[in-house]
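Q: Pasting the sequence and the predicted model now:
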Amino acid sequence: MHWFKTTSGRKGVPYPSVSRIVMLRDKLQRNWFLIGIVVVISLAKAYPKLGVKGGPLHPEITVKYIAVSLIFFNSGLSLKTDELTSALKQVRLHFFIQTFTLCFIPCLVWLFLKVLSFTEINEWLLKGLQVVGCMPPPVSSAVILTKSVGGNEAAAIFNSAFGSFLGIVVTPVLLLIFMGSSTAVPFLNIFVTLFMTVVMPIIIGQIVRRFIKEWLERRKPPFGTIGSCTLLLIIYTTFCDTFSNEALEMDKFSLISIAFIVLILQMTFLSLIFFITTIKRLNFAPADTVACLFCASHKSLTLGIPMLKIIYHGTDFLSLLSIPLLIYHPTQILLGGLLVPTVKSWMTNAKKSATTAVPDKVQESI
């Protein structure tokens, strides 16, 4: 790094231009996955023949089976099950998070879509919103945001992991209930495929982890990077199918409308969660509220895209169904990041008021 020289010969502040370059590099590194999504979709638009079904990449094999299995083997290998034991006893908190994200949100989205069905928004993009509603919480982003605020990290880890396992069974059932059985693959075959490409790789990953646990903790492999790169491949092949099909159209009005609706939905979910979990009768601690805010409102892209690839395999409108989830993922991260200072300040004040309230009650009793 280049520095200004002071009159005493000591190093001063860095050149502004160099600082800007470093800041830009850091931002690119932090947001490389979001940039990657834009890049792979652009590549799919420019040259869809490479990743189209039956093309050189053969996504019907390499993506549907190998890439999806790799993602969940990676998840099983990286999941620290011993960290979940401390949060097992908070049953009431877990029940709220899982019920809100896998019951309340799908029902609320379904009611909302009944109103939106009278608009001119693309019907498959609207169905994609229902798909988002049926997804389980993510493993990474909810935990990271909860930790950054100082919330109940153990509860966030437990609910993210448990929600992902639960979603393997619950999400296909919810899609069947809310969207009907209009898929190209029977649901019995879907569950078999999900078990072989999702459940089994996670179990195998956990078994392998037991034997190489010390090596993993010492070397710390980049599990997140491996999973994200594999996910980018899945997104790329999905959109290759879209852009190779000239019959599909994505109008700007529908895309902008969906992006706006996603933002409104997330703000609504966050407001409802905060309002409910701060009711005194429920007796949730401020740290529990933080875990609920991020776990119950966030949806998993890592689990969602591979599951959509399996459940709606062969459907011409697969990419349109995927778009709301692709919008929801960066929105929840950006919105969560913006809320971190506010939520952190609220939690600090809430803890202070709780500690001052205890001596007051003791004094009143005396």
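A: The structure has been received and is ready for your questions.
Q: Please make it C-alpha for all contacts and neighbour counts, starting now.
A: OK.
Q: which SSE is residue 143 in?
A: helix 141-149 (DSSP states H and E).
Q: here comes the other one, which I'd like you to weigh against the first:
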Amino acid sequence: MCKDDGVNRHASVAIGECVHKYVAKAELSDDEHGVAAPNSDEEDSKPARNTSLEQSHGPAASQRFEPQESTQSRSKRIVNKAGHMYHQNSFLILVTCAILLAYAYPPLGANYVAPHITATWIAVIFIFVLAGMGIRTEELTKALKRVYFNTFVQVFNFMVVSGVVYGFTRFMLYVKALPESLADGMTVTSTLSVSVNMGIVLTKLVGGDEAAAIFDAAFGNFLGVFLSPALILMYLGLNAEVNLGQVTLKLFLRVVLPLILGQLLRNFFPPAKAFAKKYNKYFRQGQEFCLVFVVYTIFCKTFLKGNDAKIGDVFIMIGCVLLVLIFLMVLSWISMLVLFPNDPKIQAVGLFACTHKTVAVGVPLISSIYADSPLLGLYVLPLLIWYPTQLVLGTALAPYLAKYIERREKELKQQLDVEAWLHGRGGSQFPPYLTQDQSVLHDMCYGADEQFEPTESQAIGTV
């Protein structure tokens, strides 16, 4: 007890000496610079306000002038908020405008712009050429080596999603809340592979691992050639014929070859590398515009062909898809946090790649299965609702995911700095991770330029 009191007294004396030195130094500095204490007489001698407007034009002039200033500042504030909102949600706003334009005049995007060339080939190739130019080869190699992550994403996308959807649709059929055509169409949708373009663009939008997103999109679509027909046969007992050679060739020409071309330009053509380094921040915008154009043409085709689904079926399907998709996204996010807690960029990739479904492969596949059915529109409807729903949810979450990734990256870096300092590794200037009280005492006693050496418990407690 006495020993503790002695330690406390010594600590109190040390702190008191530090405070005394700090006060003496401050007083000496004030005397040297001629700084005087504030005087109440000076406050009283300050003029109240300029009354020239009131003297020349009366008090009403100043009263009229003040609301004009507040109105201008309010208008400027509204414009700034609107600009900030657009910057944060530009992709979602553009997609919404594209869908509205497609609804207003479908023939433009369905026929006149030649979507089978511009959207299916040129836009997709442009997306992956930019991706190849903007990604370092080391990042692609690292993505290939993530066997555990890639396996989990494909298993979740094909097996978990289809299993959950199949169980949900059977329950809805049992309670007679869903027509069989919509239930089967939703099941077929769940067996499809990940979308080729959307996941990559959204990953780049939030600052995720673009290389991992590209690999999972390409690999998932290749697996879908084999797994989708097998899963449809297992769940529904239907034979789905897919032209293996044709699908593989299109995948190579539209995804793999443009990616290789972008990598070759980046690594072996110095002007292209300099261009990519200078304008890399604009690559994301270019990819966004391409994806918006693809979405526009898809909805133009949908609105032009029409659908024999009733308005009630549409609302039922929207509710079912929204419910299932939110559940699957929450499940995939929790899985990412548990399995990959120290890689926020990978977590963002997993959130999109685990739940997204391709409409480019899905519509032809469903059309080939139910080509002779008069209810073909009902079978396609779940996919046509799933696609925009995943797009809207992804773009709505994008600003929050971007902030999460940035914050989590800083936290992980601080943890690494703490570990490096505690074990004597690295040449970092750690800390400056001090509490406010520690920082004040440090400046008072040692000066702002001297380093403070905290104990191990203090260092750990500040992270």
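A: Looks like it arrived, so ask away. Computed from a predicted model, the values in this text were never measured in an experiment.
Q: where does the TM-score land?
A: With the length set by TM-score structural alignment, normalised by the length of the first structure, the two chains reach a TM-score of 0.72; 328 aligned residues with a C-alpha RMSD of 4.1 Å.
Q: returning to what we had before: by contact count, what packs against the helix or strand that the helix holding residue 143 of the first structure is followed by?
A: Following helix 141-149 of the first structure in sequence order, the next helix or strand is helix 153-179 (DSSP H and E). Applying 3 or more C-alpha pairs under 8 Å, 6 or more residues apart in numbering; DSSP states H and E, we find helix 153-179 of the first structure packed against helix 91-99, helix 123-134, helix 141-149, helix 187-194, helix 286-297.
Q: now with 7 Å?
A: helix 123-134, helix 141-149, helix 286-297 (3 or more C-alpha pairs under 7 Å, 6 or more residues apart in numbering; DSSP states H and E).
Q: got a list of what residue 106 of the second structure touches?
A: Contacts for residue 106 of the second structure (C-alpha atoms under 7 Å, 6 or more residues apart in numbering) come out as 300, 301, 303, 304.
Q: and the helices and strands packed on helix 153-179 of the first structure, which is most packed in?
A: Compared across those, helix 286-297 shows the largest average neighbour count, a mean of 27 (mean count of other C-alpha atoms under 10 Å).
Q: can you give me the offset of that helix from its chain's centre?
A: 15 Å (C-alpha atoms, centre = their mean, to the nearest Å).
Q: With stretch 258-265 of the first structure instead?
A: 16 Å.
Q: Check stretch 284-302 of the second structure too.
A: Using C-alpha atoms, centre = their mean, the offset of stretch 284-302 of the second structure from its chain centre is 18 Å.
Q: Equivalent analysis for stretch 181-189 of the first structure, please.
A: What separates the centre of stretch 181-189 of the first structure from the centre of its chain is 25 Å, taken as C-alpha atoms, centre = their mean.
Q: Restricted to helices, list the contacts of residue 106 of the second structure.
A: Within the contacts of residue 106 of the second structure, residues falling in helices by DSSP state H are 300, 301, 303, 304.
Q: Just among the residues you listed, which is most surrounded?
A: Within these, residue 300 tops the neighbour count with 27 neighbours, counted by other C-alpha atoms under 10 Å.
Q: What does that one correspond to in the first structure?
A: Counting by TM-score structural alignment, residue 300 of the second structure corresponds to residue 240 in the first structure.
Q: ditto for residue 132 of the second structure
A: Aligned counterpart of residue 132 of the second structure in the first structure: residue 76 (TM-score structural alignment).
Q: Pull the contacting residues for the counterpart of residue 49 of the first structure in the second structure.
A: In the second structure, residue 49 of the first structure lines up with residue 107, judged by TM-score structural alignment. Residue 107 of the second structure is in contact with 300, 304, counting by C-alpha under 7 Å, 6+ apart.
Q: thinking again about what came up before, closest to residue 33 of the second structure out of the contacts of residue 106 of the second structure?
A: Nearest to residue 33 of the second structure out of the contacts of residue 106 of the second structure is residue 300 (C-alpha to C-alpha; 74.4 Å).
Q: Which stretches in the stretch 251-400 of the second structure count as helices?
A: Assigned by DSSP state H, counting those that start in this stretch, the helices in the stretch 251-400 of the second structure fall at 257-268, 270-278, 280-305, 311-339, 344-353, 359-369, 376-422.
Q: Please apply the same query to the stretch 1-150 of the second structure.
A: Going by DSSP H, counting those that start in this stretch, the stretch 1-150 of the second structure shows helices at 2-33, 40-45, 52-57, 59-88, 90-104, 106-107, 115-117, 124-134, 137-145, 147-155.
Q: The shortest one against the first structure, how far on average?
A: What it means is helix 106-107 of the second structure. Compared with the first structure after the fit, helix 106-107 of the second structure shows a mean deviation of 1.8 Å (mean C-alpha distance after the TM-score superposition for the first structure).
Q: Then the last one?
A: In the superposition against the first structure, helix 147-155 of the second structure averages 1.5 Å from its aligned positions (mean C-alpha distance after the TM-score superposition for the first structure).
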